[in-house]
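Engineer: This is a predicted model, with the sequence first.
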Amino acid sequence: MRKTRRASIISLVLIILFFALILYKIKPARLIQAVAGISWGWVILAGLINLLNIAVESVRWQQIVLTVKKGVKFKKVIEALLVGFFGNIIFPLRVGDGLRVYFLSKQEGIKIPEVIWTFVLDRLSDVVFFLALIGVTGLYFPLSGETERVFHLLLLGVSLVIFLIMVGAHLSGRGEKENWPSWRKRLNNLVDRFLIAWRALLRAKNLLLVSLTAILSWIFRGLIIWAMFRAFHLDLPLVASVIGLIMINLGLAAVNTPANVGGFELGLVAALKLFSVDTEVALSCALILHLVEVIPVFLIGGAVIIKTGFNPHQLRKEAEEIEESLEEAI
């Protein structure tokens, strides 16, 4: 069994245990009451922003794909993204990412290794601005009490990891390249490929648009959470939406489950607990938000699959192999 799969299974078990603990402690009547009082107009707004964000993410990926093939159609890129989301909803371990790569490769006639690299660069650009979001939130947003302590620990942890990587890379880079440890070679190759691709974006004048769409995507994701807070009549500061967004993504990074069930909810519940929101309200907010993000994408992705005749079940093996290549590349 691959180490990543073993780690995913272990993290899944932990998520299930923590989630079961939350369900054990909640009061069902309070949960139902929280859902019954929802302002559905805000829920609809959150769903519309989510669909708009998918279009923004498609523009970002298209700009990266254009560096390996000119004339790639936006329609095919957004269809590939939707097929990938559909796959991640019905399959575990991010198989949908492999389906996304495979779909675009076949639809646009691009070699799979080239599409894989565009996916990696797209993911890296997203991560870069996610780290920037953590830094900006920790330094410039007003925080207090437990929220400030937790967030500063998070900021310290991210800074420490980056520092250790830089120090390790410097120390292990001494001597002949053939004597470098395997992880150092992999890191060096990744950095080299990242810089090559980044220069390609600069030459193609696509880097600015990639950066702007990455920033806009994170803004939209924060607005989705903000709208959901309004739907549940939570009078929270704007920073609560940002912290909710960060905690959700940390939860998603911890475990790969179909439709990100468990990690998504735990991330938002943990964020809302920092602002003294009742567990029942926090959990109901997380569940409705998750449904708003998943159901429309599932239906539209399913429609794309029916229209194109793409069969994710038959291509699951190929998608899993591609997904393993993505793990190695990232």
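Structural biologist: Cool, got the structure.
Engineer: switch to C-alpha atoms for all contacts and neighbour counts from now on
Structural biologist: Will do.
Engineer: quick one: buried residues of stretch 101-112?
Structural biologist: 101, 102, 103, 104, 105, 110, 112 (16 or more other CA atoms under 10 Å).
Engineer: how about CSV for those, with distance to residue 58 added?
Structural biologist: Supplementary listing: the buried residues of stretch 101-112 in CSV, determined by distance: CA to CA, whole Å:
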residue, distance to residue 58
101, 13
102, 16
103, 14
104, 12
105, 15
110, 17
112, 18
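Engineer: Which ones among the residues you listed lie within helices?
Structural biologist: 101, 102, 103, 104, 105, 112 (DSSP state H).
Engineer: Look at the residue nearest the centre of the chain and tell me its secondary structure.
Structural biologist: The structure's the chain has its C-alpha centroid closest to residue 249; by CA atoms, centre = their mean the separation is 6.0 Å. Assigned by DSSP: H, G, I helix; E, B strand; the rest coil, the conformation of residue 249 is helix.
Engineer: isn't it right up against residue 267?
Structural biologist: Yes. Counting by CA atoms under 8 Å, residue 267 is a contact partner of residue 249 at 7.3 Å.
Engineer: Do a quick rundown of the strands in the stretch 51-200 of the chain.
Structural biologist: Here the stretch 51-200 of the chain has no strands by DSSP state E, counting those that start in this stretch.
Engineer: And the helices in it, which stretches?
Structural biologist: For the stretch 51-200 of the chain, helices defined by DSSP state H, counting those that start in this stretch occupy the ranges 74-90, 95-108, 112-140, 145-172, 182-203.
Engineer: Check which residues of stretch 75-83 are buried.
Structural biologist: 76, 77, 78, 79, 80, 81, 82, 83.
Engineer: hold the first one in mind and look at this next one:
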Amino acid sequence: MRPFRYERPTDAQSAVALLSEHRGATALAGGTNLVDLMKLGVATPDVVVDVSGLPLDAVDPLDGGGLRIGTNVRNADLAAHPLVRSDYPVLARALLSGASPQLRNLATTGGNLLQRTRCVYFQDVTTPCNKREPGTGCSAIGGYTRYHAVFGHSVDCIATHPSDMAVALAALEATVVVLGVDGERRIPATEFHRLPGGEPHRDTVLERDELIVAVELPPPVPGAVSTYRKVRDRASFAFAIVSVAAHLTIDDGVVTDARIACGGVAHKPWRARRAEEVITGRAATTAAFAEAADAELAIAASVDGNEFKPALLRRTMIAVLRDLTAQAGERGAAGATGEDPR
């Protein structure tokens, strides 16, 4: 590991000042991704700004509904929070699908969002990688691609973003709150991560001197149902081959609002807007769900080695939407009898 300078600021403004002052600085929170990359020689910061002690570890209700989640809230604590479990089950389930219990006890909300979009070649410094060294090439193209993208990839990168939490936040239409030298700005979660294009080394729209301070969730939608399903090679400590986060409102058998996001298929959480458009205003039927999945997958482009992914995503999306329809029906029946629908 290369020598580096270690700083431990006591407030967010000081942390931002350090990030701004040192071009080779990076923020450290739980360290579950950054420390691994430093050990491998992939990340080589000159200055490590430890933000784990900043007082940004609370989950607070917002005026008018919704939640503000501090950047240092641990993944395990957020998944277990009563309001997250009751009002945002898609987020709780996504968090519990990530990594392992040990890592969830360390990983933070902000750090989860900032983990690198990566593949095995990115982590192997002996191979060319445009994310690690722009202009050197993409070793994944023509290589091992089981986990790689089928949406939005480019000739420079076909890696996929690994976060489960970020997929749920995209479906929930959350907002990422960041602090920079010019003050706070708010970024929709669906716009926070980037597709690779010709700059695959840039995972997010975050500026070098900006720090995530919170994530805000909108008020829960009355009557909505949501869930997260992850398909992976083993039950724990594995990235998604494909995943689906869905948030539906169904009224009298008709989908009145649909939000669907997919993981394991693109350089960022992939919002399935074509599928949403197809099912909104339609009866919640398997036929409609299949049509929606087909509309989204019409633009999928697999590469040699992951040709199975579009079909797997199609089956997963349909299954999730069917499960939510059944859940909405059970809630409606319970509500009609005066029972607690939760």
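Structural biologist: Thanks, I have the structure now. Keep in mind that what you see is a predicted model, and the values were worked out from it rather than measured.
Engineer: Mind checking the TM-score on these two?
Structural biologist: The TM-score (TM-score structural alignment, normalised by the length of the first structure) is 0.27; 134 aligned residues with a CA RMSD of 6.0 Å.
Engineer: ok, back up a step: export the helices of the stretch 51-200 of the first structure to a markdown table and tack on distance to residue 239 of the first structure?
Structural biologist: Putting the helices of the stretch 51-200 of the first structure into a markdown table (distance: least, CA to CA, whole Å) gives the following:
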| stretch | distance to residue 239 of the first structure |
| --- | --- |
| helix 74-90 | 28 |
| helix 95-108 | 31 |
| helix 112-140 | 8 |
| helix 145-172 | 10 |
| helix 182-203 | 31 |
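Engineer: among those helices, which is nearest residue 288 of the first structure?
Structural biologist: helix 74-90 (15.9 Å; CA to CA).
Engineer: what is the orientation angle of that closest one with helix 95-108?
Structural biologist: Comparing the axes of helix 74-90 of the first structure and helix 95-108 via axes from the mean of the first three to the mean of the last three CA atoms, to 10 degrees yields an angle of 150 degrees.
Engineer: who touches helix 74-90 of the first structure?
Structural biologist: With CA atoms under 8 Å, 6 or more residues apart in numbering as the test, helix 74-90 of the first structure has contacts from 54-55, 58-59, 61-62, 94-101, 103-104, 107-108, 258-260, 294, 297-298, 300-302, 304-305, 312.
Engineer: Of all the helices of the stretch 51-200 of the first structure, which one is nearest residue 211 of the first structure?
Structural biologist: That would be, of these and by CA to CA, helix 112-140, which comes in at 7.4 Å.
Engineer: Which strands and helices lie in contact with the closest one?
Structural biologist: helix 40-65, helix 95-108, helix 145-172, helix 207-231, helix 238-254, helix 316-329 (3 or more CA pairs under 8 Å, 6 or more residues apart in numbering; DSSP states H and E).
Engineer: Going by neighbour count, which residues of that helix are buried?
Structural biologist: 112, 114-122, 125-126, 129-130, 133-135, 137-138.
Engineer: ditto for stretch 45-57 of the first structure
Structural biologist: 45, 46, 47, 49, 50, 53, 54, 55, 56, 57.
Engineer: part of a helix, is residue 84 of the second structure?
Structural biologist: Yes. According to three-state DSSP, residue 84 of the second structure belongs to a helix.
Engineer: Okay, the closest residue to it other than its chain neighbours and residue 171 of the second structure: tell me how far apart.
Structural biologist: With CA to CA, 6 or more residues apart in numbering as the criterion, residue 84 of the second structure has its nearest non-adjacent residue at 6.2 Å, and that residue is residue 92. The gap separating residue 92 of the second structure from residue 171 of the second structure is 13 Å, by CA to CA, to the nearest Å.
Engineer: Next: residue 242 of the second structure.
Structural biologist: For residue 242 of the second structure, the distance to residue 171 of the second structure - CA to CA - is 15 Å.
Engineer: More neighbours: the two, which one.
Structural biologist: Using other CA atoms under 10 Å, the more surrounded residue of residue 242 of the second structure and residue 171 is residue 171, with 29 against 24.
Engineer: who's in contact with that one?
Structural biologist: 245, 246, 247, 259, 260, 261, 271.
Engineer: With residue 289 of the first structure as the reference, name the closest of the helices and strands packed on helix 112-140 of the first structure.
Structural biologist: helix 207-231 (6.6 Å).
Engineer: next one: the closest one to chain centre, how far?
Structural biologist: Mean-position distance between helix 207-231 of the first structure and its chain equals 12 Å (CA atoms, centre = their mean, to the nearest Å).
Engineer: buried stuff in that helix?
Structural biologist: For helix 207-231 of the first structure, burial by neighbour count (16+ other CA under 10 Å) applies to 207, 210-211, 213-215, 217-218, 220-231.
Engineer: my guess is residue 260 of the second structure meets residue 274, correct?
Structural biologist: No. Counting by CA under 8 Å, residue 260 of the second structure does not reach residue 274; the two are 9.6 Å apart.
Engineer: Between those two, which is the more surrounded one?
Structural biologist: Using other CA under 10 Å as the criterion, residue 260 of the second structure and residue 274 rank with residue 260 on top: 26 against 17.
Engineer: Go ahead and list the helix or strand containing the more buried one.
Structural biologist: According to DSSP states H and E, residue 260 of the second structure maps onto strand 254-263.
Engineer: Quick check: which helices or strands does that strand pack against?
Structural biologist: Using 3+ CA pairs under 8 Å, 6+ apart: strand 254-263 of the second structure touches helix 165-172, strand 242-251, strand 270-271, helix 273-279.
Engineer: again, only using 10 Å
Structural biologist: On a contact count with 3 or more CA pairs under 10 Å, 6 or more residues apart in numbering; DSSP states H and E, strand 254-263 of the second structure meets helix 165-172, strand 225-231, strand 242-251, strand 270-271, helix 273-279, helix 309-336.
Engineer: what's the closest of these to residue 290 of the second structure?
Structural biologist: helix 309-336 (6.1 Å).
Engineer: What residues of the closest one count as buried?
Structural biologist: 309-310, 313-314, 316-322, 324-325, 327-329, 331-332.
Engineer: Repeat that for stretch 265-276 of the first structure.
Structural biologist: 265, 266, 267, 268, 269, 270, 271, 272, 274.
Engineer: Those in helices, which ones?
Structural biologist: Going by DSSP H, the helices hold 265, 266, 267, 268, 269, 270, 271, 272 from those.
Engineer: so what's residue 228 of the second structure closest to, chain neighbours aside?
Structural biologist: Using CA to CA, 6+ apart, the closest residue to residue 228 of the second structure is residue 245 (4.4 Å).
Engineer: Report whether the expected contact of that neighbour with residue 97 is present.
Structural biologist: No. Contact criterion CA atoms under 10 Å: residue 245 of the second structure and residue 97 do not qualify, at 11.7 Å.
Engineer: Tell me which of those two has more neighbours.
Structural biologist: residue 245 (33 against 25).
Engineer: Cool, thanks, talk later.
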